[in-house]
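Student: predicted coordinates and the sequence they were generated for:
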Amino acid sequence: MTPRVLRCALLDDFQDVASGIVDWSPLAGRVSLTAFREHAGSEDELAADLADFDIVVTLRERVPFPASLFARLPKLRLLIASGMRNSVIDYAAARAHGVTVCGTASSSTPPVELTWALLLGLARGLVRENTALREGGPWQSTVGADLHGRVLGLLGLGKIGSRVAEVGRAFGMDVIAWSRNLTDERAAAAGVRRAATKEELLGGSDFVSIHLASNEGTRGLVGAAELALMRPGAYLVNTSRAAIVDQDALLAALTGGAIAGAAVDVFDIEPLPADHPMRTAPRLLATPHLGYVSRDNYRRYYGEAVEDIVAFLAGEPIRRLD
């Protein structure tokens, strides 16, 4: 008897590249692929879309998999998340419903590079100047902010934060960092100074960049009171997680001119609704969560997803998260 061909869903394949960026032939004849280019707007829609799938490959933490969703997907047997950490999957529910959860490697290089693209674009008004040049607007309408000799404050000094610090030093910036568990020794090893408090870092930096994981200790870490500590000429960059910064407080700070500007790659709702105020906020450079989106990273995600599926079919799952 010929074994049933399993169905695999590739979620949020916005650029329609998942099925072609790596070699899926090891699954030929055993697994069929279906890519979803549109994001499911609700759990009801997602449950309907995935009802007949045995395997799901999801990107980052955009799609929650709570217990209620697992209960509505009786055919699901394997869930693969890009990266080796995912806070929106209910692992206990996955186990209870017989679903194996696996991950993939994820590079810290793309978010480091995007952080600097955003910081530089923000500092030199690149979007505004490019738009003016293309549309026949004024020739030079902004005065750029300098990096050399300025203070770069990093909230978080892990893999990504440390590499952002390295680039900052190359620009001749004075780099300081803070997190709850950061030590003087760890800061010194990264070539930066440790700020004694979060408040000291926010009040003493010309540019603040966030590189923390989202958890109970960091959600809402930067709110109205913290933004009020920043210098009027300072800039905020967030390529980490939206929940770390109070979105309403950030909008108010930008609208009122309390800070010079912000650059963000992450939002409280993704994809961002057409009428979301972040789309029209002043002094804001925004990108649609591109931090992880690069050719090499996608090859890593989907290439290891293939490996995960092959191992699962062999009865020996690898890179398990559950």
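Tutor: Done, it's in. Numbers count the residues shown, from 1 in each chain.

Student: rest of the way, CA atoms for contacts and neighbours
Tutor: Noted.

Student: show me the contacts for Ser19.
Tutor: For Ser19, the contact set (Cα atoms under 8 Å, 6 or more residues apart in numbering) comprises Leu33, Ala35.

Student: what's the first helix or strand after the helix or strand hosting it?
Tutor: For Ser19, the host element (DSSP states H and E) is helix 18-21. Next helix or strand after helix 18-21 toward the C-terminus (DSSP H and E): strand 31-35.

Student: wait, a strand at Ala274?
Tutor: No - counting by DSSP: H, G, I helix; E, B strand; the rest coil, Ala274 is not part of a strand but coil.

Student: can you tell me how far it sits from Thr280?
Tutor: 10 Å (Cα to Cα, to the nearest Å).

Student: neighbour count winner among the two?
Tutor: Neighbour comparison, Ala274 and Thr280: the larger count goes to Thr280, with 12 against 9 (by other Cα atoms under 10 Å).

Student: gap between the more buried one and Ala258?
Tutor: Distance from Thr280 to Ala258, by Cα to Cα: 17 Å.

Student: equivalent analysis for Tyr292, please.
Tutor: Using Cα to Cα, Tyr292 is found at 30 Å from Ala258.

Student: who's more crowded, those two?
Tutor: A direct count of neighbours by other Cα under 10 Å for Tyr292 and Ala258 places Tyr292 higher, at 22 against 18.

Student: quick one, longest helix in the chain?
Tutor: helix 295-313 (DSSP state H).

Student: can you pull the buried residues of it?
Tutor: By neighbour count on 16 or more other Cα atoms under 10 Å, the buried set for helix 295-313 is 297-310, 312.

Student: can you give me the strands in this structure?
Tutor: Along the chain, the stretches classed as strands by DSSP state E are 6-10, 31-35, 55-58, 78-81, 100-103, 151-155, 174-178, 193-194, 207-210, 235-238, 261-264, 284-286.

Student: now for Gln15, how many residues are close by?
Tutor: Neighbour count of Gln15, defined by other Cα under 10 Å: 8.

Student: next up, a second structure to put side by side with the first:
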Amino acid sequence: MPTLVIQNDHIIRALSVILDPDCDAERITAFADYYSVDMPEFPEWCEQIRKKYPAVAPSRVILTNSQEEFQQALQDADAVVVEDFIVGVEELSLAPKLKFIQNFRTDMRNIDQAACSAKNIPALPFHRTVNVAVGEHAFSLMMALAKKTVETNKLLTIESLKAEGWPAREYDRRHTANSNWARISGVKNMFGSTLGIVGLGSVGRYVANWANAFDMEVIYTQRNQLASDLETQFKARFVTLDELFQTSDFVSIHVPLNDSTKGLIGSQQLESAKPGIIIVNIARADIIQKEALLAALETGRVGGVGMDVHYKEPGDADDPFLPYKKVVMSPHIAIGSRINGAVDMESMIKNISEGIDLK
């Protein structure tokens, strides 16, 4: 039975449910419930996967919660799956049986690929279907706010528009066209505008590609600047966080929540932001300081906010963001269909199976 040592991420740990016969029954039940939204047949699907990939089903799956735990478990590892744990010379020296490395992201900076090649151990990036869905959701929120499609949804009469504060009335048709007789002001173009991406990682890169298709200028910020070839590939220019907010028409947040990113964006950035800026957050709410965001909405400095992640989930009926018409909120659905997750799990299991079989 192969041994898989994996980073104990809340998504990756599904591998233990699918492949490890000793997985805790409570966890199996919890994942069946999690997938039931779109896949009520999840238990049957797991069984099909086990039959399809006998090289890794069954497997002993070891979940590790830190780099140190990961290193301690490598002695028996046939394959590893990591998201941001490092696999370098030291880790490879601790893993005499290692045959395959799966990174759960496209960014391979946490893997010493030269050291892996020297030991003839394949190390693969992973293009997550889920990340595409999350990026799509971010872009859809940007467009909904730019085009005011949610704010004006089903307001088709002069009376209903006026009730919402719009000065709707027809134009003099003897002389002009009648488009936008609703007199909705502030509709923005994507074309020619500037998108600032906070974190040009796996999800942010999809968003950058779509922004390029709309002929938007793309700037980005993160802890470390990307190599010039990647900047060229995504047509993105590196700037500071403050400059990004001062010059962007749209900002999309794509960094993980940790000690260095909690409260990363606050009054300093929001008060000096380009007037009317639209901010979309599908990462984690606490990356933006709540009170500072509310204040910027109240003053009008921020022209719109799209949120799929919230300061409390499930939320409250008196959530302070609800009264703002220029805020679009969805209930943490950016990840899309659970089928996306199942596709990712099977793709990863297939990679591991083939990687182990090659040895």
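Tutor: Looks like it arrived, so ask away. The model shown is predicted, which means the values in this text are computed figures rather than measured ones.

Student: quick one: TM-score?
Tutor: The TM-score (TM-score structural alignment, normalised by the length of structure 1) is 0.63; 237 aligned residues with a Cα RMSD of 3.6 Å.

Student: re the thing from before, of the buried residues of helix 295-313 of structure 1, closest to Gly191 of structure 1?
Tutor: Distance to Gly191 of structure 1 across the buried residues of helix 295-313 of structure 1 (Cα to Cα) is lowest for Asn297, with 27.4 Å.

Student: run through the residues that contact the closest one.
Tutor: Contacts of Asn297 of structure 1 by Cα under 8 Å, 6+ apart are Ser106, Ser107, Pro110.

Student: now do the contacts for the second one.
Tutor: Residues in contact with Ser107 of structure 1, defined by Cα under 8 Å, 6+ apart, are Tyr292, Asn297.

Student: hmm, try it at 7 Å
Tutor: Counting by Cα atoms under 7 Å, 6 or more residues apart in numbering, Ser107 of structure 1 touches Asn297.

Student: give me the distance between it and Arg300 of structure 1.
Tutor: Between Ser107 of structure 1 and Arg300 of structure 1 the computed distance is 8 Å (Cα to Cα).

Student: what sits closest to Ala145 of structure 1 if chain neighbours are left out?
Tutor: Distances taken as Cα to Cα, 6 or more residues apart in numbering place Ala123 nearest to Ala145 of structure 1, at 5.0 Å, with adjacent residues excluded.

Student: state the number of residues packed around the counterpart of that neighbour in structure 2.
Tutor: Using TM-score structural alignment, the equivalent of Ala123 of structure 1 in structure 2 is Ala146. Per other Cα under 10 Å, the neighbour tally for Ala146 of structure 2 reads 22.

Student: got the contact list for Ala146 of structure 2?
Tutor: Contacts of Ala146 of structure 2 (Cα under 7 Å, 6+ apart): Val187, Lys188, Asn189.

Student: so what corresponds to the second one in structure 1?
Tutor: For Lys188 of structure 2, the aligned residue in structure 1 is Ala145 (criterion: TM-score structural alignment).

Student: so that match sits right up against Arg124, yeah?
Tutor: Yes - between Ala145 of structure 1 and Arg124 there is a contact under Cα atoms under 7 Å: 6.2 Å.

Student: leaving out the residues flanking it, which one is nearest to Arg301 of structure 2?
Tutor: Sequence neighbours aside, Pro275 is the residue nearest to Arg301 of structure 2 in space, at 5.0 Å (criterion: Cα to Cα, 6+ apart).

Student: counterpart of that neighbour in structure 1?
Tutor: Under the alignment defined by TM-score structural alignment, Pro275 of structure 2 is paired with Pro232 of structure 1.

Student: wait, isn't its match in contact with Ala258?
Tutor: Yes - using Cα under 7 Å, Pro232 of structure 1 makes contact with Ala258 at a distance of 5.4 Å.

Student: can you tell me how far the residue mapped onto Phe207 of structure 1 from structure 2 is from Thr64 of structure 2?
Tutor: Matched by TM-score structural alignment, Phe207 of structure 1 corresponds to Phe250 in structure 2. Using Cα to Cα, one gets 38 Å for the distance from Phe250 of structure 2 to Thr64 of structure 2.

Student: for Ala115 of structure 2, same thing?
Tutor: Distance, Ala115 of structure 2 to Thr64 of structure 2, by Cα to Cα: 22 Å.

Student: the two - which one has more neighbours?
Tutor: Thr64 (20 against 15).

Student: is Ile335 of structure 2 in contact with Val132, as I believe?
Tutor: No - when contacts are counted by Cα under 7 Å, Ile335 of structure 2 is not listed as touching Val132 (8.6 Å).

Student: ok, Lys312 of structure 2 - how many residues close by?
Tutor: Counted with other Cα under 10 Å, the neighbours of Lys312 of structure 2 add up to 10.

Student: need the counterpart of it in structure 1.
Tutor: So Lys312 of structure 2 corresponds to Ile269, using TM-score structural alignment.

Student: next, please give the residue ranges for the helices of structure 1.
Tutor: 18-21, 43-50, 67-71, 91-96, 109-123, 126-134, 159-170, 184-189, 198-204, 224-229, 247-256, 295-313.

Student: for the nearest residue to Leu27 of structure 1 once chain neighbours are set aside, give its distance to Arg7 of structure 1.
Tutor: Leaving aside its chain neighbours, Leu27 of structure 1 sits nearest to Val310 (7.0 Å; criterion: Cα to Cα, 6+ apart). Counting by Cα to Cα, the gap from Val310 of structure 1 to Arg7 of structure 1 is 14 Å.

Student: same question for Gln15 of structure 1.
Tutor: 21 Å.

Student: kindly report the same for Val306 of structure 1.
Tutor: 13 Å.

Student: before we move on, what about Thr239 of structure 1?
Tutor: With Cα to Cα as the criterion, Thr239 of structure 1 and Arg7 of structure 1 are 34 Å apart.

Student: same thing with Arg180 of structure 1?
Tutor: Counting by Cα to Cα, the separation of Arg180 of structure 1 from Arg7 of structure 1 is 44 Å.

Student: looking at those two, which is more packed in?
Tutor: Taking neighbours as other Cα under 10 Å, Arg180 of structure 1 and Arg7 compare with Arg7 leading, 18 against 12.
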